[in-house]
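Visitor: Provided below for reference: sequence and predicted model.
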Amino acid sequence: MNRRVLLIGVAVAGLAVAGAGMTSVLMDLPQDAVPVQDPVGDALREANRAPVQTPASPSSQAPATPASGSPSTVPTAAPGAPVVIVTPEAEIAAVQEEAPPEAAAEAPKVEAAPVAAPGRRQRRPVAVIHAIDKVTAESMLFEVEVGGRPVRFNKTLIFSVRACEVSAPDELTEDAIAYLEVGVQPRGVAVPTEARQIFKGWMFASSPAISGLQHPIYDAWVVGCKA
């Protein structure tokens, strides 16, 4: 009886180890890229299709207001009396002369605002990649999970993402940054080989021409990070 229980326990342990090994193998196997929509591109195309509004004719525009430096209306004076023209500049000078000198000294002091701490970049679990095959002219926008299964584009190019984050609110440029590892591994070969790495580093969505993948056959760059 004890021997049977021991054999059952060994069998269960073996199945558990085999299942864990199979899961690890499946996580290492790349999955095919799936196209996703481009909401930014759709919005730009809709804006280009919107009708252009023609400007109103000059006759329908409101008359221009008089300049601030023009003199005020001349009051009606009795015949023979001298006419005095009072300009806005003269009125301001008269008010400043009548103000007591203590008014300037009693002006409240403006305290400098405290310097806010710099914001932190927020990490996202999914990176959006755009890849192009320059030979077949195939282009695709697809997603890659951070730390998840690699994604294969066009049966050869394999993408793995280690991090993806967006710029902080206080940064001058709104950007998305991702750390990618890109390799080449032909599909359908008789003896599977390890992917040959052709890119490893950070990609910036704001400068794809500088940080993107530049290859004789493929071009790829990061588009954004999704929650």
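Guide: The structure has been received and is ready for your questions.
Visitor: make it CA atoms for all contacts and neighbour counts henceforth
Guide: Fine.
Visitor: Show me the strands in the chain, by range?
Guide: For the chain, the strands defined by DSSP state E occupy 31-32, 122-123, 126-133, 138-145, 151-153, 157-166, 176-184, 196-204, 213-214, 218-226.
Visitor: Looking at those strands, which is nearest to Leu7?
Guide: strand 31-32 (37.6 Å; CA to CA).
Visitor: for that closest one, packing partners?
Guide: Counting contacts by 3 or more CA pairs under 8 Å, 6 or more residues apart in numbering; DSSP states H and E, the secondary-structure elements packed against strand 31-32 are strand 151-153.
Visitor: dropping in the other structure now:
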Amino acid sequence: MIRAGLVLALLAAGPAGAQGFADADAGILRWLDKLTGETADIELTTGQEAVSGRLSIRLDACRYPADNPASDAEAHLTIRDASVADPVFQGWMIASSPALSALDHPRYDVWVLRCVTPEPVPAPEEPATSEGEGE
């Protein structure tokens, strides 16, 4: 109960720690088969689904801090196991804290690496001025 109270207190703290997020069109996830040791990085666009082993992984959304795109990413995932009717995971995963909201599966792990962010637009170059021009 104390833990729930702490979470509510942190949420009530409001905008002081709030951060604006931007939506990305794609995200990069890492998949691990704990039995074979096989890993793969998977790039998915929003709404796209990939199959890895018995898992079907769909990226529902990916977002990142607008003021620092290289920083922490959050992705909403729906993960299904071919042997189970309901999703084995459906929710947000946070790249810096994968254990906070993790896939609980005996064989597979999936975690978010980052969102695919747009390339920064270079600032326009100012025209070069010559020394002594206009004298």
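Guide: Great, that's in hand. What you are looking at is a predicted structure, and each value in this text was computed from that prediction instead of being measured.
Visitor: on that earlier part again, okay, the strands of the first structure in TSV with distance to Glu102 of the first structure next?
Guide: Output for those, formatted as TSV (distance: least, CA to CA, whole Å):
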stretch	distance to Glu102 of the first structure
strand 31-32	78
strand 122-123	53
strand 126-133	63
strand 138-145	68
strand 151-153	75
strand 157-166	53
strand 176-184	55
strand 196-204	58
strand 213-214	68
strand 218-226	59
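Visitor: Same list, those strands, but as CSV with mean neighbour count please.
Guide: CSV is the format used below for the strands of the first structure (neighbours: other CA atoms under 10 Å):
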stretch, mean neighbour count
strand 31-32, 16
strand 122-123, 16
strand 126-133, 21
strand 138-145, 20
strand 151-153, 24
strand 157-166, 23
strand 176-184, 22
strand 196-204, 16
strand 213-214, 18
strand 218-226, 22
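Visitor: Test my guess that Ile158 of the first structure contacts Gln185.
Guide: Yes. Shown here, Ile158 of the first structure and Gln185 form a contact pair, counting by CA atoms under 8 Å, at 7.1 Å.
Visitor: Need the residues touching each of those two.
Guide: Each of Ala195 lies in contact with both Ile158 of the first structure and Gln185 under the rule CA atoms under 8 Å, 6 or more residues apart in numbering.
Visitor: quick one: secondary structure of Leu11 of the second structure?
Guide: In the three-state summary, Leu11 of the second structure is assigned as helix, counting by DSSP: H, G, I helix; E, B strand; the rest coil.
Visitor: what's the answer for Leu8 of the second structure, then?
Guide: Using three-state DSSP, the structure places Leu8 of the second structure in helix.
Visitor: and the gap between it and Ile2 of the second structure?
Guide: Leu8 of the second structure sits at a distance of 10 Å from Ile2 of the second structure (criterion: CA to CA, to the nearest Å).
Visitor: Quick one: map Ser101 of the second structure onto the first structure.
Guide: Using TM-score structural alignment as the criterion, the counterpart of Ser101 of the second structure in the first structure is Ser211.
Visitor: for its match, what are its contacts?
Guide: When contacts are counted by CA under 8 Å, 6+ apart, Ser211 of the first structure touches 202-204, 221.
Visitor: Thought Ile42 was touching Ala26 of the second structure, still the case?
Guide: No. The pair Ala26 of the second structure and Ile42 does not pass the contact test of CA under 8 Å, sitting 10.3 Å apart.
Visitor: mind listing what Asp67 of the second structure touches?
Guide: The contact partners of Asp67 of the second structure, taken as CA under 8 Å, 6+ apart, are Gly20.
Visitor: What lines up with it in the first structure?
Guide: That one, Asp67 of the second structure, aligns with Pro169 by TM-score structural alignment.
Visitor: Would you quantify the distance from that match to Trp202 of the first structure?
Guide: When distance is defined by CA to CA, Pro169 of the first structure is 20 Å away from Trp202 of the first structure.
Visitor: With Arg120 of the first structure instead?
Guide: Spatial separation of Arg120 of the first structure from Trp202 of the first structure under the definition CA to CA is 18 Å.
Visitor: quick one on the thing from earlier: for Leu44 of the first structure, which of the strands of the first structure is the nearest?
Guide: strand 218-226 (15.3 Å).
Visitor: Against the second structure, what's the mean shift for the closest one, could you check?
Guide: Between strand 218-226 of the first structure and its aligned partner residues in the second structure, the average distance after superposition works out to 0.7 Å, using mean CA distance after the TM-score superposition for the first structure.
Visitor: for that strand, packing partners?
Guide: Under the contact rule (3+ CA pairs under 8 Å, 6+ apart), strand 218-226 of the first structure is packed against strand 126-133, strand 157-166, strand 176-184, strand 196-204, helix 208-211, strand 213-214.
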